[in-house]
Structure formats: C-alpha cells, structure tokens
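*Asks:* how would this look folded up:
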Amino acid sequence: MELLTQQPTTQGPAELFTGHVWFDVIARGEDESRLRVNAVRFSPCARTAWHSHSLGQTLHVTEGIGVVATRDRVIVMRPGDTVHTPPGEEHWHGALPDHFMTHLAMWEDDDATWGEHVTDDEYAAATRSATTGASGER
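*Replies:* Model prediction:
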C-alpha cells in the first residue's frame, strides 16, 4: 500500500474544453490497473468537446448541475447522479449556464477520440430544458 502523490490542479486545455475547466487527478492506474479518475470542475457554460472513450466513461456528480449529451439524448445531472456512456459513444458534458458543476470522471484507458467543440447552438439546445425546470433525460 502507498499514499499517492497529489498532482497540482490543471486547467483544461482549450483544444478539449470550452470555458474554464479545472481537473485534479485522483487515480491514474499503472501496470495492471487501467483505472483513471479525475475530479473535474466546470464554471457556468463550460463544457468538453465532443469525444468518446474506447472502453466507456462513468461520470458521478458531486456538486452543482450539469448535462451530459449524446447526438440524440440529453441527461441533466445533479449531485449524486451517476451516468455511464458506453464504449465508442460520442458525448460531451458540462455545467449549466447559471451553475458550477463538479463530477468525478472515471474511465479505464487513455484511448479517447476527441472531436469538434460543442457549438453555442448545440449547448443552448441541450441546456434549454434544464434551465426551464425540466429534469432527467430528454
């Protein structure tokens, strides 16, 4: 057993995120373990670019309100919610326009495929139902 060294907080790179995003590496598996866990903090309106993970990704919200969207679905995420995107599913996630949002992002390898940035129109469409009081999947 060993205590893992805490790495400094890192700002999300502009190539992969829109807005202000910071993350802390919680776990980065080595040798046989492929587990990756980051605590990711999104400022209002901040979001990832479109992406997919070869082995899927699980998000667990710890504070704030956000969304995770695929090409045809949107899920509003609140503290305590856990959402899984299956292997290869294109998606993005981020905070609502009037809330910060923090989630734990969990995945098993570094094989992510990054796409284009989520446009302001795509973001507005995905967050519209959440900001008008709707909840859950759309």
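*Asks:* going forward, measure contacts and count neighbours with C-alpha atoms only.
*Replies:* OK.
*Asks:* can you tell me the closest non-neighbouring residue to the residue nearest the centre of the chain?
*Replies:* Nearest to the geometric centre of the chain sits His93, at 4.4 Å (CA atoms, centre = their mean). Leaving aside its sequence neighbours, His93 sits nearest to Val68 (CA to CA, 6 or more residues apart in numbering; 4.2 Å).
*Asks:* could you also give me the structure for this second sequence? I'd like to compare it with the first:
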Amino acid sequence: MQRGREKMKSIFKRGEVNPYGKFFDGTSYLNMLNTENISVGDVIFEPGCRNHWHIHHAKNGGGQILLCLAGHGWYQEEGKPAQALEAGSVVRIPANVKHWHGATKDDSFEHIAIEVPGEETKTEWCEPVDEKAYLAL
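*Replies:* Now for the predicted structure:
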C-alpha cells in the first residue's frame, strides 16, 4: 500500500483483487480473515478507490463495523457529509443505511470490515459515487 512516496505495511497479507470489484471504482484487495459465524475481511483500497453506494439490509440486527488500520479514507451516509477516516477510526454502520467508503484520491486506505450478524441479511449494491462529488472531497 502506498501513501505518497512512502510505503505502508499491512499487518495482514494483502488479499487477492477484490472479487466484488464490479461494485468498486478503482482497485481494491480483499483478504477474508474469517467466514464462520461472522464475516471479517481486510480491505485495501488503492488511492482513488471507493465502493459504490450500498445498503446492508437486515430484518433485525445486522449492519457493519469498519476498523480503520492505515492510510486515509472517506465514509459517507446518504444525506450526510463525508467523514474523514484514518488509522484508529471506527465506523458503526447501522443496518438499512445507504452509504459508501473508500480511499482518498491521493492515499491508500485499509480497513477491517465486520459484518454484524442479523436476521435476513443481504447487501444491496447501488449506483457509483458521483465522480465530481468524490473529487471535491
């Protein structure tokens, strides 16, 4: 992962190119750390990479928690301003809230994504983040 000219090291092995890449603008990598009972993945975003707007639906429980490890990123819920993220930031995303997250345009970003268990959970992928709005951040 790179930040400007300096290299940042992840404590985890970099995963493969994200198999959900069609729902991302830019390149990201996914290393699933756990898939039994609770889904935990390490996601590395190259500079400028972000996922599309999406919703973690659940009838009860559900949602997602992001534990930010390195670099600089953004998180935004629909209808709210984007929130800057850095190592040590924690984001609790309630179920059924439309949002996106990813790297800043000039820096890589890494987070652990924890899918909160719930009833009747599913992820709905929506439209890409508006390019002009993203570049203005």
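*Asks:* TM-score for this pair?
*Replies:* Superposed pair, TM-score by TM-score structural alignment, normalised by the length of the second structure: 0.78. Supporting alignment: 116 aligned residues with a CA RMSD of 1.8 Å.
*Asks:* quick one on the thing from earlier: contact partners for the residue nearest to His93 of the first structure?
*Replies:* Contacts for Val68 of the first structure (CA atoms under 8 Å, 6 or more residues apart in numbering) come out as 74-77, 91-94.
*Asks:* what does Val83 of the first structure give?
*Replies:* By CA under 8 Å, 6+ apart, the contact set of Val83 of the first structure is 58-60.
*Asks:* closest to Asp109 of the first structure out of those residues?
*Replies:* Of all those, Asp109 of the first structure sits closest to Thr58, with 12.4 Å by CA to CA.
*Asks:* give me every residue that touches the aligned partner of the closest one in the second structure.
*Replies:* In the second structure, Thr58 of the first structure lines up with Ile65, judged by TM-score structural alignment. The contact partners of Ile65 of the second structure, by CA under 8 Å, 6+ apart, come to 90-93, 113-116.
*Asks:* next, see which of the residues you listed are matched by contacts in the first structure.
*Replies:* Among the contacts of Ile65 of the second structure, the contacts conserved in the first structure (both residues aligned by TM-score structural alignment, their matches' CA atoms under 8 Å) are 90-93, 113-115.
*Asks:* switch those over to TSV; also include distance to Glu46 of the second structure.
*Replies:* Below are those laid out as TSV (distance: CA to CA, whole Å):
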residue	distance to Glu46 of the second structure
Val90	20
Val91	20
Arg92	23
Ile93	22
Ala113	16
Ile114	20
Glu115	22
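*Asks:* sort out for me which of those residues are in helices.
*Replies:* Among these, DSSP state H puts none in helices.
*Asks:* buried members of those residues into ChimeraX, please.
*Replies:* Of these, the buried ones can be selected in ChimeraX as follows, counting by 16 or more other CA atoms under 10 Å:
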select :93,113,114,115
